[in-house]
Structure formats: C-alpha cells, structure tokens
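A.B. asks: only the shape, not the letters, is given here:
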C-alpha cells in the first residue's frame, strides 16, 4: 500500500463499554481510545452520584465535542454503550464517520431510548455489579424517555452498522434483529462463534471487522 493510501486509511476509533464494565480495547491500535463512562471503570465519580444518563455519557460527549474541525471518529459501542453512542451521534452527526453497535442496544429514531431496554436483561446485569440503567425510578432522567431526542437529521443521518452475535446469551439474536428491524437502512455484519463479550471471545475477528467497516466509511 502506498504511503498516501496508508495515511488515508488511518482511522480514529472510540470504544464505549457496556453496563457494569469499563474501558475495553480488544487489541485495537493506539488510535482507539477506550473511555470510562461516569462512575465506571477508573472514572473518579461514584456511580451513586451520577444521577442522569446525560452525566453518565459526558466523557464520550466531551471527547467527541473536542475533536478538531473536520475530523471524524468511528464510534464503537458494546451492549448498553449503544445508548451513549446514539446520544453522541445525535449531538455531533458531522463528527461521526460511522457508528458501530457490537451486540449493543441500538435505539430507533422517533422512539425514546428506554423503549429498547429488555427488563430481564437489565435486571440480570444489575445483579452482577452495581449499575444504573437510567430508565426507571429516577425523576431527574429525561434523556432516556424523550421520544423526540433522536432525529433523522442527527442520529438518523449517520451511517450505522449493527454487529450481530448469534451465540449471545446476554442479548438474544432475536432481540438483536428486532432492534435492527426498527431502524431501516442500518448495515448488518455477523460474527460467528462469539458470545456477548465478542471483544474477548473473538477479539482479532472483531478488530478486523471494525477496520473493514471504517475503511468502507471512507470509500
């Protein structure tokens, strides 16, 4: 590959973890910073002090907002991280080359983000480690319930790709495809032999897939 081509194919990734987890890399290059959402991983805030989904997602929103003019990022969400990525795309559609949902929650335009929550899944994950789904029981939460939040002009204008994992016991394949069906035009890729933690069970395959998706976004 020529030097000019290599430079053109250099991508800026941001990886967004799911509920109960923290930053993940899955063997990605140094151009793929993995962010801790507020109250998670090594983030200094206590989860109990993070009252709203807006506060929870601020590390990602701040990172995307800080991108230099003209630079675009490939946002990669895992599991519950899909909500934060959707919010970032809605706020900064011009800064996102493609949003990739790796067996992640993928809300649809014109519906509240909380509408894609699977209550059994949420309960199960909350029993593993303290977490906050930001969907019920909090009078301060408005973002997750706002049916007008995600628009065609913002979130809907970005290229989105959903990575289906058939062997996922956390979010069953049927539920993954139901989310895809609610968002016409979303690209679909499949990873076989992986479980919900695809970045661990099929790390190299996932990295290669993300690079191909990112390459396509520049084609």
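C.D. replies: Structure received. Keep in mind that this is a model prediction, so the values were computed, not measured.

A.B. asks: alpha carbons only for contacts and neighbour counts from here, please
C.D. replies: Will do.

A.B. asks: residue 204 reaches residue 191, doesn't it?
C.D. replies: No. With contact defined as CA atoms under 8 Å, residue 204 and residue 191 do not form a contacting pair (11.1 Å).

A.B. asks: try this one side by side with the last:
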C-alpha cells in the first residue's frame, strides 16, 4: 500500500526548543512525512528573551500562527512534549478543525471545563518532592520591579538525574548547552480560567504517550490526566525517560507514524 504523506507539527517542552526533535524529525522526514518543528516564543533559536513574552498566548503564538495558515483541506497531527501539551490544548481549542489528532508525549494534558493550571499540581504534588529535589536548577526574576517575571532554568545535574537519565549522554550534553530560561505563566488568565471547551478542545482525538520511567512526573499521573479526557488513547513506552525523543527515538517515531496513519 502506498504510504501517504502526513504533516506533523512538533512542540517542545520548557527550557527546550525545536532542537530536541532532531532525531525524530529526521526519521519522520526520511520516511516521507512533512515535519514542522517549532520554537515557541523566547525558546530555542528565537531572539526574544522570556521576560519579553507578555502572556501564555504570546508564548504559544508560533503554533497558533502555523495552524492559522494551513490550507482549508489540511489537518495536522500535533505532537507536544511536557509543558508543550498546554500549547497544544490552546491550539486545539482555537483550531479544532485543523487538528487530525493531538499526541501528548510525557506531557501536561489538561481537561475540558477546568483551568489548565490544575495539571501542575497533578504532575508535581508537593508532598512528592523531597528536599533538594531541584538540585542545581536556577530560579530568578526579571523585568519591571513592580511586576517581576518569575523564570527558571534546568540545571545540568537535574537534567542528568531526573530528565535524561536513560538518554544517550551526548543528548544530555546538547541539552546542557542549549536550555534557556523559561516561564510557567502560572498567573496567566489563559491557564487560571476554564478556556477549554468540550465542544472544541474535547472533540479533537487525543493520544497520551506515557514514558514508563519518567522521573519528572510519574506514569500514574499521566494516566490520571488521560482519564479526565474521555476517549483518549493511552500508549506506554517502556524504558523511556522524560525525553522519549532521545531515550526511545526510534520507537517514538514509529508510534507517531502509526498514529498519523490512524487518525488522518
């Protein structure tokens, strides 16, 4: 059977950029698919700084703009990692007719009818974080002294122990060199208000990819998020850490191609 070309749009996680998809994007492209790996605002190779991004919607603007210009007869497969799941959710609410399916890879997966920031507590309950958990991560503020912008950046030792612990060491080295300051936009109205509707966001097909050995957020918490979204397909990647695009790159790529064939 002749394989049809699919369009997959890849969205990175916090502190990362489009570069994190280099292995998966290469394999998808080599298989004949169209791949768009995006840098969100103030991420990856983009010039602006995180304190210059006023809102979560502005942060997600590259994804929103990419969907806005799709031809009327084209639907994309959205793939979001970690914090990128929230950008996927906003894009699905805005452009449900442009999304064939959304794949949440070790990602925050919010529920329709609830504020998106609920998933932060689900993913990282305070009682589950031992003292010193964040190790060499950096936390800072910038911008106007009256309205400071809270920022964070993953430290190399934290990445090694809790994010890339099963990934090739050269990918950890790459990450340590390229991670940037990021924001959680925890006070942003787009996250604190119930902006996701069952009629739009809820109507788009979803796949939750659970990384079984994710040390950043447990597999159980990913399954909990999926259970709050009726009809969500759950797929488990064994032996994957929080970065399946590195620790299980080929397996994740093959899964994405299967999902693309199934939902388009």
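C.D. replies: Thanks, I have the structure now. Predicted, not measured: the structure shown is a model, and the values here were computed from it.

A.B. asks: before we move on, the earlier item: of residue 204 and residue 191 of structure 1, who's got more company?
C.D. replies: Taking other CA atoms under 10 Å, residue 204 of structure 1 and residue 191 do not tie; residue 191 has more neighbours (18 against 15).

A.B. asks: counterpart of the more buried one over in structure 2?
C.D. replies: Matched across to structure 2, residue 191 of structure 1 falls on residue 237, judged by TM-score structural alignment.

A.B. asks: that match reaches residue 209, doesn't it?
C.D. replies: Yes. Between residue 237 of structure 2 and residue 209 there is a contact at 7.0 Å, judged by CA under 8 Å.

A.B. asks: counterpart of residue 155 of structure 1 in structure 2?
C.D. replies: Residue 155 of structure 1 maps onto residue 201 in structure 2, by TM-score structural alignment.

A.B. asks: got it, and residue 216 of structure 1?
C.D. replies: Match for residue 216 of structure 1 (TM-score structural alignment): residue 262.

A.B. asks: how big is the offset of whichever strand or helix holds its match relative to structure 1?
C.D. replies: Here residue 262 of structure 2 sits within helix 249-263, counting by DSSP states H and E. For helix 249-263 of structure 2, the mean deviation from structure 1 after alignment is 0.4 Å (mean CA distance after the TM-score superposition for structure 1).

A.B. asks: what lies in contact with that helix?
C.D. replies: 6, 8, 23-24, 27-28, 77, 100-101, 205, 237, 244-245 (CA atoms under 8 Å, 6 or more residues apart in numbering).

A.B. asks: cool, and stretch 40-54 of structure 2?
C.D. replies: Counting by CA under 8 Å, 6+ apart, 11-12, 15-19, 39, 58-63, 142-143, 149, 151, 178-183 sit against stretch 40-54 of structure 2.

A.B. asks: can you tell me what part of structure 1 it aligns to?
C.D. replies: Mapped onto structure 1 using TM-score structural alignment, stretch 40-54 of structure 2 spans residues 37-51.

A.B. asks: so which bits of that stretch are buried?
C.D. replies: Applying a neighbour-count criterion of 16 or more other CA atoms under 10 Å, the buried positions in stretch 37-51 of structure 1 are 37, 38, 39, 40, 41, 47, 50.

A.B. asks: next, format these as CSV and append secondary structure and distance to residue 167 of structure 1.
C.D. replies: Output for these, formatted as CSV (DSSP: H, G, I helix; E, B strand; the rest coil; distance: CA to CA, whole Å):
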residue, secondary structure, distance to residue 167 of structure 1
37, coil, 27
38, coil, 30
39, coil, 30
40, coil, 26
41, coil, 26
47, helix, 30
50, coil, 33
